[in-house]
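Q: here is a sequence with its predicted model. Questions after.
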Amino acid sequence: MASIDDFRFESHQLLLELDAATMGMMQLVSSKCVSGPNWDAAIKRQHDAYERWDTFIGVPAVEASQNTPPVG
């Protein structure tokens, strides 16, 4: 079972990639390049990054609660 530090590390890595992918898309938008192979690649990168994040964060609550210390 992963520790909270493992969760935080993996979460941070996934969010960095998602942020980089989103910024890449926004740079293309600002340069008015919203079609073609570069745009298609940017969309795929952002979509894949989001899917990895969504899959990671979608851990069932019961499993996730076993990794956190009790409150109180």
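A: Arrived safely, thanks for sending.

Q: from here on, just use CA atoms for contacts and neighbour counts.
A: Noted.

Q: mind listing the strands for the protein?
A: Assigned by DSSP state E, the strands in the chain number zero.

Q: nearest the geometric middle of it, what residue?
A: W53 (3.6 Å; Cα atoms, centre = their mean).

Q: neighbours of the nearest residue to that residue once chain neighbours are set aside, how many?
A: Leaving aside its chain neighbours, W53 sits nearest to L14 (5.9 Å; criterion: Cα to Cα, 6 or more residues apart in numbering). Residues near L14, counting by other Cα atoms under 10 Å, number 20.

Q: below is an additional structure, to be compared with the one above:
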Amino acid sequence: MSTTDDFRYKSHELLIELDAATNHMMMLVSARKVAGFEWSEAAKRQKLAYETWSAFLYAPETDPMPCLDGRASGSYGPLAD
């Protein structure tokens, strides 16, 4: 599987959770339940879903090859001392 497919799959998974958490909060607003334990749990779920999505989206890209081919990270030459 290509990295694009991996990105799309993980994005889809995270966005489904974010959408579900946001929809749950909107349902609570419609039901006038914007305080208490249920609201707090829904808000935590939505916040965690957003933070997880954001961390995935803006994760630093790493080059896996230095550890595999013996060169220093960010270089084309041999391992740095």
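A: Done, it's in. None of the values given here were measured: they were computed from a predicted structure.

Q: now the TM-score, please.
A: The TM-score (TM-score structural alignment, normalised by the length of the first structure) is 0.79; 61 aligned residues with a Cα RMSD of 1.5 Å.

Q: the second structure: helices as residue ranges?
A: 3-30, 37-57, 65-69 (DSSP state H).

Q: trace the residue nearest to the centre of the first structure over to the second structure, please.
A: Counting by TM-score structural alignment, W53 of the first structure corresponds to W53 in the second structure.

Q: give the contact list for that match.
A: Applying Cα atoms under 8 Å, 6 or more residues apart in numbering to W53 of the second structure gives the contacts S11, L14, L15, L18.

Q: most widely separated two among these?
A: By the measure Cα to Cα, S11 and L18 form the most distant pair in the contacts of W53 of the second structure, at 10.4 Å.

Q: with neighbour numbers in mind, choose between these two.
A: Between S11 of the second structure and L18, counting by other Cα under 10 Å, L18 is the more crowded of the two (21 against 14).

Q: and F7 of the first structure, how far is that from A64 of the first structure?
A: Computed as Cα to Cα, to the nearest Å, the F7 of the first structure to A64 of the first structure distance reads 10 Å.
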